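Trainee: A structural model of the following input is requested.
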Amino acid sequence: MPEWCGTVWRAWHALRFDRHYGAFGGQTQISFLAIDRYAARYGISGTEFETFFALICAMDDEYLQHVAREAEKTKPPKEE
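Mentor: Okay, the predicted model is just below:
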């Protein structure tokens, strides 16, 4: 993994539980506020923030798609 990826990877792992979880197990994306606050703490701003935000969102979208695929596997078959 390239060195530059480490910052984004560590950030996503730090932020991945900073999301809303629904009563029936659904998850939403990591909030903009959480990402923005993390970036501010670590001095990520300007164009660097825009790239950081896009990468975190892309990683999170992939994670949520993975969670949905795994949930689909555990559903009982529909009765006809």
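Trainee: For the rest of this, base every contact and every neighbour count on C-alpha atoms.
Mentor: Noted.
Trainee: For the residue most central in space within the chain, identify the helix or strand it belongs to.
Mentor: Nearest residue to the geometric centre of the chain (C-alpha atoms, centre = their mean): residue 60, 2.6 Å. Using DSSP states H and E, the element containing residue 60 is helix 46-74.
Trainee: Also this sequence, please, to line up against the first:
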Amino acid sequence: MPPGAELPWRGWHALRFDRQYGAMGGESPIMFVAIDAYARRYRIRGAAFETFHALVGAMDEEYLEHVQRKADDARTADEERRRVAGRGPNHDEAVP
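Mentor: All right, here's what the predicted structure looks like:
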């Protein structure tokens, strides 16, 4: 881990579940109020807060992209299984 990255890394791990989850799946970014509260608790202020916020946000963005890639891969694999089984995207739709 690069020097100086420990604080934002620990912050992201502490905050990674402090987000909204969609009813149909999907996750929103970590909320600013959560990052702000964490920073206030650990006395991260001024330019250090701006850096902390940017780094936690960048890590979270990468995490969300990873989650989306996994969901897309699972959906593609499921569609392929259905195609091979002779069914269309809708479970009861036969493929000619």
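Trainee: Just give the TM-score of the two.
Mentor: Overlay of the two chains. TM-score (TM-score structural alignment, normalised by the length of the first structure): 0.93; 80 aligned residues with a C-alpha RMSD of 1.4 Å.
Trainee: coming back round to it: my guess is the residue nearest to the centre of the first structure contacts residue 30. True?
Mentor: Yes - using C-alpha atoms under 8 Å, residue 60 of the first structure makes contact with residue 30 at a distance of 7.2 Å.
Trainee: Show me the common contact partners of those two, please.
Mentor: Contact criterion C-alpha atoms under 8 Å, 6 or more residues apart in numbering; residues shared by residue 60 of the first structure and residue 30: residue 16.
Trainee: Which parts of the helix holding residue 60 of the first structure count as buried, going by neighbours?
Mentor: By neighbour count with 16 or more other C-alpha atoms under 10 Å, helix 46-74 of the first structure contains the buried residues 49, 52-53, 55-57, 60, 64.
Trainee: will you turn the residues you listed into TSV that also has distance to residue 15 of the first structure?
Mentor: Formatted as TSV, the buried residues of helix 46-74 of the first structure follow (distance: C-alpha to C-alpha, whole Å):
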residue	distance to residue 15 of the first structure
49	15
52	13
53	12
55	13
56	9
57	11
60	10
64	14
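Trainee: Pick out whichever of those sits closest to residue 26 of the first structure.
Mentor: Nearest to residue 26 of the first structure among those is residue 64, at 9.5 Å by C-alpha to C-alpha.
Trainee: for that closest one, what are its contacts?
Mentor: Residues near residue 64 of the first structure by C-alpha under 8 Å, 6+ apart: 27-29.
Trainee: Then residue 41 of the second structure?
Mentor: By C-alpha under 8 Å, 6+ apart, no residues touch residue 41 of the second structure.
Trainee: can you tell me the mean distance of the helix holding residue 60 of the first structure from the second structure after alignment?
Mentor: Helix 46-74 of the first structure, aligned to the second structure and superposed, deviates on average by 0.4 Å (mean C-alpha distance after the TM-score superposition for the first structure).
Trainee: Report the aligned residue range of the second structure for that helix.
Mentor: Helix 46-74 of the first structure corresponds to residues 46-74 in the second structure, going by TM-score structural alignment.
Trainee: Cool, thanks, talk later.
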